[in-house]
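**Q** sequence first, then the predicted structure, then my questions.
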Amino acid sequence: MTAEVEADAPAPAKQRYGLELLAVLGVSYGMSGITALLSFIRSQLIINHGIGFRHVATGPINSGRKTHYQWLDILDQLANVLSGVLPAFLAVVLLIRSPGGRGLGVGLHRLRLREMLQGAGFAALIGIPGLGFVYVARKLGANAQIVVTDFPDVWYRIPVLLLDALQDGLAEEIIVGAFVLTRLRQLGWSNSRALAVGAVLRGSYHLYQGYGGFFGNAVMGVIFGWWFQRTRRVWPLVIAHFIIDAVSFIGYIYLHGRVDWI
């Protein structure tokens, strides 16, 4: 289905697309953006008695626990991963109802080696400058002091963190990248307008990281969204997001306390 056909979809179809978009965002990153914004405002009022430039430390992005019932701890973590993926599953189910070509119009039919290499390239393009951006933002006080993970030192820590990174990549890129941009196009939005909204959405649910988290992820949203709008393939973005998060989670474990800004 071409963009022209989607833009000329009948009114009942457009209404359904809009409701589906609101429903998916309501159970995923739309609500996350609202809660992150409220948390950000609260932290600013507590520290600065008004919206300022500093930000308090945040709780851990990725957390775990160690009890006497290790098998139950593992199942808890797997349930958390499943819970994070389910909104993306909902988005995929809804895309099935309005197919736009192979792989539901978003390139989900297969993962090719070329896309894996493209994903690695995107991870380097975003991740390497991103480290410098985090360093500068922390020194300026524009980023929160982030506890990336407080996962206990157990044998399954690294596998679970990798699963969490994969869940983040799948959920964010399928929903915020593929689904949101696809539905906005089907609603008749221009690419530039949809790209701006997607970038702001991506930045919004990272506001708990401070101003730096918002702007850094918004820039990432522009780059990833631009790529998706031109290729209609989401796998490279999933791979890139997975690599970035995996390096962040595991790198934090081994570098925190050894590097003063991490």
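**A** Cool, the structure landed.
**Q** please count neighbours and contacts with C-alpha atoms only from this point.
**A** Will do.
**Q** against residue 144, how distant is residue 252?
**A** In this structure, residue 252 and residue 144 are 15 Å apart, going by C-alpha to C-alpha, to the nearest Å.
**Q** so between these two, which is more surrounded?
**A** residue 144 (23 against 18; other C-alpha atoms under 10 Å).
**Q** does that one touch residue 138 like I think?
**A** Yes. Taking C-alpha atoms under 8 Å as the contact criterion, residue 144 and residue 138 are neighbours in contact, 7.1 Å apart.
**Q** any buried residues in stretch 105-114, and which?
**A** Within stretch 105-114, the residues that count as buried by 16 or more other C-alpha atoms under 10 Å are 105, 106, 107, 108.
**Q** er, stretch 44-61 I mean
**A** The neighbour-count check on stretch 44-61 (16+ other C-alpha under 10 Å) flags 44, 54, 55, 56, 58, 59 as buried.
**Q** from the residues you listed, pick the one nearest residue 209.
**A** residue 58 (7.2 Å; C-alpha to C-alpha).
**Q** tell me who's in contact with the closest residue to that closest one other than its chain neighbours.
**A** Here the nearest residue to residue 58 in space, its sequence neighbours aside, is residue 146; by C-alpha to C-alpha, 6 or more residues apart in numbering that works out to 5.3 Å. If a contact means C-alpha atoms under 8 Å, 6 or more residues apart in numbering, then residue 146 has 57, 58, 59, 60, 61, 209, 262 as its contacts.
**Q** 10 Å - rerun?
**A** Applying C-alpha atoms under 10 Å, 6 or more residues apart in numbering, one finds that residue 146 lies in contact with 56, 57, 58, 59, 60, 61, 138, 208, 209, 210, 261, 262.
**Q** so how many other residues sit close to the last one?
**A** Residue 262 is surrounded by 18 other residues when neighbours are defined as other C-alpha under 10 Å.
**Q** give me every residue that touches it.
**A** Applying C-alpha under 10 Å, 6+ apart as the definition, the contact partners of residue 262 turn out to be 131, 134-135, 138, 145-148, 251-253, 255-256.
**Q** hmm, which two among these are most spread apart?
**A** Farthest pair in the contacts of residue 262 (C-alpha to C-alpha) is 138 and 253. Separation: 18.5 Å.
**Q** can you list the residue ranges for strands in the stretch 1-150 of the chain?
**A** All strands of the stretch 1-150 of the chain, identified by DSSP state E, counting those that start in this stretch, fall at 60-62, 147-149.
**Q** this is the comparison structure:
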Amino acid sequence: MDIAQAPAPSARAWSRRLTAEIWIVLGLSLGKSAVYAVVAIIAALTRGPLGEQTTALNTSQSPRPYLDLTYQVLSVSFALVPVALVLYLLSDSGRSAFRRIGLDLRRPVRDLGWGLGLGALIGIPGLGLYLAGRALGITVAVQASGLDPYWWTVPVLLLAALKNALVEEVIVVGYLIERLGEKRWGIPAIVAASALLRGAYHLYQGWGPFAANAIMGVIFALFYLSRFGRRRVMPLVVAHTALDVAAFVGYQYLPEEWLMALGVDV
């Protein structure tokens, strides 16, 4: 007996489904982070001048070293679940999601070259914007690593950097751009949405990092859509990982006088 197939959804119904899907994905991942960041900056602004406040990244989760390591690894692992979700969702056409958004190793030399170049393009001006924000009192002091110096500290910081890169670039660039494109959004609107989301979930650090990350979002989205990026997130993952490794490991191990010269509180 033949089983009747359900009719294909109309374009309008498919667009509504995509809208719901996008909100669910963002609600489980970086959209949630953006909401918390907005609340955090409101709390900070009502507490006092931003320039006199501090926020810490990669903090210890237990005074017991091996329990802390366990928590760190679990935190990284579960943070990658939304990445797995969007890759699954993007494979709905039967095409590999890894190939669709270029999260593969088909062009390792090219991706590495573009990634390191983009990292330098973003990192140097980004540090300048951070320092300017600190000087103007509109950016909190960011302590990039609050971990004690155990044998596993550097590997965990490397994992944290890679996790951040995968979560942000796969969701904010690969997934969001592909889905908004399916909804027939124009390129300016797609780039603006991706960039503003990236800036929003960094708001807890102040207005300087918001601006720097929004600019980074514009550059990364345009690169992904350009003939140079070829809809590949791998160069962006490389760039983001390099930036975070420099920030996390550098903060952990650079001499205090160097950090103070860079305007970083220790």
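**A** Here it is on my side, so go on. The model shown is predicted, which means the values in this text are computed figures rather than measured ones.
**Q** fetch the TM-score of the aligned pair.
**A** The TM-score (TM-score structural alignment, normalised by the length of the first structure) is 0.89; 248 aligned residues with a C-alpha RMSD of 1.8 Å.
**Q** hang on, the earlier thing: reformat the contacts of residue 146 of the first structure as CSV; add distance to residue 219 of the first structure.
**A** Conversion of those to CSV gives the following (distance: C-alpha to C-alpha, whole Å):
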residue, distance to residue 219 of the first structure
56, 23
57, 23
58, 22
59, 24
60, 23
61, 20
138, 18
208, 17
209, 15
210, 15
261, 22
262, 21
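**Q** tell me the counterpart of residue 153 of the second structure in the first structure.
**A** For residue 153 of the second structure, the aligned residue in the first structure is residue 157 (criterion: TM-score structural alignment).
**Q** spatially nearest residue to its match (excluding sequence neighbours)?
**A** Here the nearest residue to residue 157 of the first structure in space, its sequence neighbours aside, is residue 151; by C-alpha to C-alpha, 6+ apart that works out to 6.7 Å.
**Q** hang on, that neighbour packs against residue 60?
**A** Yes. With contact defined as C-alpha atoms under 10 Å, residue 151 of the first structure and residue 60 form a contacting pair (8.9 Å).
**Q** please, where are all the helices along the stretch 1-150 of the first structure?
**A** Using DSSP state H, counting those that start in this stretch, the helices found in the stretch 1-150 of the first structure span residues 3-7, 11-26, 29-48, 70-96, 113-140.
**Q** for the aligned residue in the second structure for residue 212 of the first structure, helix, strand, or coil?
**A** In the second structure, the residue paired with residue 212 of the first structure according to TM-score structural alignment is residue 208. Following DSSP: H, G, I helix; E, B strand; the rest coil, the label given to residue 208 of the second structure is helix.
**Q** got the contact list for residue 208 of the second structure?
**A** For residue 208 of the second structure, the set of contacting residues under the criterion of C-alpha under 10 Å, 6+ apart consists of 126-134, 136-140, 199, 202, 214.
**Q** same thing but 6 Å
**A** Contact analysis of residue 208 of the second structure by C-alpha atoms under 6 Å, 6 or more residues apart in numbering lists 130, 133, 139.
**Q** neighbours of the aligned partner of the first one in the first structure, how many?
**A** Residue 130 of the second structure maps onto residue 134 in the first structure, with residues paired by TM-score structural alignment. If you count neighbours by other C-alpha under 10 Å, residue 134 of the first structure ends up with 19.
**Q** roughly how far apart are residue 134 of the first structure and residue 79 of the first structure?
**A** As defined by C-alpha to C-alpha, residue 134 of the first structure lies at a distance of 31 Å from residue 79 of the first structure.
**Q** cool, residue 121 of the first structure as well?
**A** Applying C-alpha to C-alpha, the value for residue 121 of the first structure to residue 79 of the first structure is 31 Å.
**Q** more neighbours: these two, which one.
**A** Summary of the neighbour comparison: residue 121 of the first structure and residue 79, criterion other C-alpha under 10 Å, with residue 121 having more neighbours (15 against 12).
**Q** alignment lookup: that one to the second structure.
**A** In the second structure, the residue equivalent to residue 121 of the first structure is residue 117, according to TM-score structural alignment.
**Q** and for residue 224 of the first structure?
**A** Under the alignment defined by TM-score structural alignment, residue 224 of the first structure corresponds to residue 220 in the second structure.
**Q** give me the nearest residue to that match, chain neighbours excluded.
**A** residue 236 (6.8 Å).
**Q** residues near that neighbour, how many?
**A** The burial count assigned to residue 236 of the second structure is 30, neighbours taken as other C-alpha under 10 Å.
**Q** just to revisit the earlier point, wait, doesn't the residue nearest to residue 157 of the first structure sit right on residue 64?
**A** Yes. Counting by C-alpha atoms under 6 Å, residue 151 of the first structure does reach residue 64; the two are 4.6 Å apart.
**Q** counting neighbours, what do you get for residue 125 of the second structure?
**A** Applying the criterion other C-alpha under 10 Å, we find 12 residues in the vicinity of residue 125 of the second structure.
**Q** roughly how far does it sit from residue 209 of the second structure?
**A** Residue 125 of the second structure is 11 Å from residue 209 of the second structure, where distance means C-alpha to C-alpha.
**Q** now do the shared contacts for those two.
**A** Going by C-alpha under 6 Å, 6+ apart, no residue sits against residue 125 of the second structure while also sitting against residue 209.
**Q** residues in contact with residue 210 of the second structure?
**A** In this structure, residue 210 of the second structure makes contact with 199, 202, 203, judged by C-alpha under 6 Å, 6+ apart.
**Q** burial of the second one, as a residue count?
**A** Other residues near residue 202 of the second structure come to 23 when the count uses other C-alpha under 10 Å.
**Q** what residue is smack in the middle of the second structure?
**A** Within the second structure, the residue whose C-alpha comes closest to the C-alpha centroid is residue 168; the distance, by C-alpha atoms, centre = their mean, is 2.8 Å.
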